[in-house]
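**Student:** One predicted model, sequence on top.
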Amino acid sequence: MRTVSAAGLALAAILSAGPGRAAEFRLTSPDLADGGKIADRFVFNSFGCSGDNVSPALAWSGAPAGTKSFTVTAYDPDAPSGSGWWHWVVADIPAGVTALPEGAGAPSAPGLPAGAVQGRTDYGSSAYGGPCPPQGDRPHHYIFTVHALSVDRLPVDPQASAAMVGFALHGTEIGRASLTALYGR
């Protein structure tokens, strides 16, 4: 019977771990808490809602090796549409960018990095459209996601719908990080 020493087990564990554990891909925001309520500043200003419709600041870290670009999306799976509601989509964010400032989703997109484009949301515009669930609904979940991609650019034009951008992501996404905030009225 062979006896394995504790030192031998420790050495085996170190050698099998490889060169180091990859950093965790994370999405954070100074404006949104995961599981928290979305402030009125980020709520839509129409359809009975009276927010400022400003996109929140987002930051990410720990992207997977091989990331060539990012896409950011904001989606409400609880919208009573049968298919949810796309609130924001930004494609072709260069790999060296790790944050979007508050207000980057304005129609003129002054806060977007060079080369990044906003796709068309379910509000029908290429800009951020904040939460505005139906009056009396339970709070909806708004999922903000940064997608790490293996390509520099997605094959979509700036007027592409969020669904088309999602389709183009398929097969090129190598990682994603999300945070979910809530809003109801």
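**Tutor:** Alright, I've got the coordinates. Residues are numbered from 1 along each chain as shown.
**Student:** only C-alpha atoms for contact and neighbour calcs from this point on.
**Tutor:** Noted.
**Student:** Kindly list the longest helix within this protein.
**Tutor:** helix 6-16 (DSSP state H).
**Student:** Just the buried positions in it, please.
**Tutor:** By 16 or more other C-alpha atoms under 10 Å, helix 6-16 has no buried positions at all.
**Student:** Identify the residue nearest the geometric centre of the chain.
**Tutor:** T145 (1.9 Å; C-alpha atoms, centre = their mean).
**Student:** let's bring in a second one:
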Amino acid sequence: MLTITSTAFTPHGEIPKEHTCEGDDRPPPLAFASVPPGTQSLALIVDDPDAPDPRAPKRTWVHWVVYNLPPTTPGLPAGAALPPGARVGNNDWGRDAYGGPCPPIGRHRYFHKLYALDVMLPDLGAPTKAELERAMEGHVLEHAELVGTYEKTGD
């Protein structure tokens, strides 16, 4: 079964400040394992369903959209460049890059969703999460999630 883990935080644990807007705002290290046979590419979506306030969420905020990762990719080191061929979509800040946790209020959950696809997707440009999800329809072999949390400290 496909898995996604991080050496920076445990499942449902706190994401270190260095991977947030209060730190270096760089992606945490992620490790991928047990990629199913027949996988042609991997996709990664990081989002926060608790925006703007976990007590009254109004939307899911998208932090990172990545697709066409080679199926042999063992993971992504912290803040490292993506492997050749990988493409980045637009996050909800309108940037084709990672945008770390930056919750306006309360402790939010950040879902790191990894998808094993049976195709290499065409060049979608810089797709939104919704556009990538539409392109993945009917092509997901397996998916895995890693959830981390963060609340601003204001230090």
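**Tutor:** Good, I have the coordinates. This is a predicted model, so every value here is computed, not measured.
**Student:** Next, the TM-score between them, please.
**Tutor:** Superposed pair, TM-score by TM-score structural alignment, normalised by the length of structure 2: 0.89. Supporting alignment: 148 aligned residues with a C-alpha RMSD of 1.4 Å.
**Student:** so the longest helix of structure 1 corresponds to what in structure 2?
**Tutor:** Following TM-score structural alignment, helix 6-16 of structure 1 has no partner segment in structure 2.
**Student:** Structure 2: which residue goes with L182 of structure 1?
**Tutor:** That one, L182 of structure 1, aligns with T149 by TM-score structural alignment.
**Student:** Assign a three-state SS to its match, would you?
**Tutor:** strand (DSSP: H, G, I helix; E, B strand; the rest coil).
**Student:** Run through the residues that contact it.
**Tutor:** Going by C-alpha atoms under 8 Å, 6 or more residues apart in numbering, T149 of structure 2 touches H12, G13, E14, I15, R107, H108, R109, Y110.
**Student:** Inside strands: which ones of the residues you listed?
**Tutor:** Those of those mapping onto strands are H108, R109, Y110, per DSSP state E.
**Student:** Just name the closest of the residues you listed to T73 of structure 2, please.
**Tutor:** Y110 (21.9 Å; C-alpha to C-alpha).
**Student:** Count residues in the vicinity of P29 of structure 2, would you?
**Tutor:** 17 (other C-alpha atoms under 10 Å).
**Student:** Kindly check the end-to-end length of stretch 20-37 of structure 2 for me.
**Tutor:** Stretch 20-37 of structure 2 has an end-to-end distance of 34 Å (criterion: C-alpha to C-alpha, to the nearest Å).
**Student:** Name the residues of that stretch that come out as buried.
**Tutor:** Per 16+ other C-alpha under 10 Å, stretch 20-37 of structure 2 contains these buried residues: T20, E22, D25, R26, P27, P28, P29, L30, F32, V35, P36.
**Student:** Go ahead and confirm the second one touches G99.
**Tutor:** Right, E22 of structure 2. No: contact between E22 of structure 2 and G99 fails when scored by C-alpha atoms under 8 Å: they sit 11.3 Å apart.
**Student:** so where is stretch 68-76 of structure 1 in structure 2?
**Tutor:** Residue span in structure 2 matched to stretch 68-76 of structure 1, by TM-score structural alignment: 40-48.
**Student:** Now do the strands in structure 2.
**Tutor:** Along structure 2, counting by DSSP E, strands occupy 3-5, 30-33, 41-51, 59-69, 75-76, 87-88, 108-117, 140-150.
**Student:** Appreciated, that's everything.
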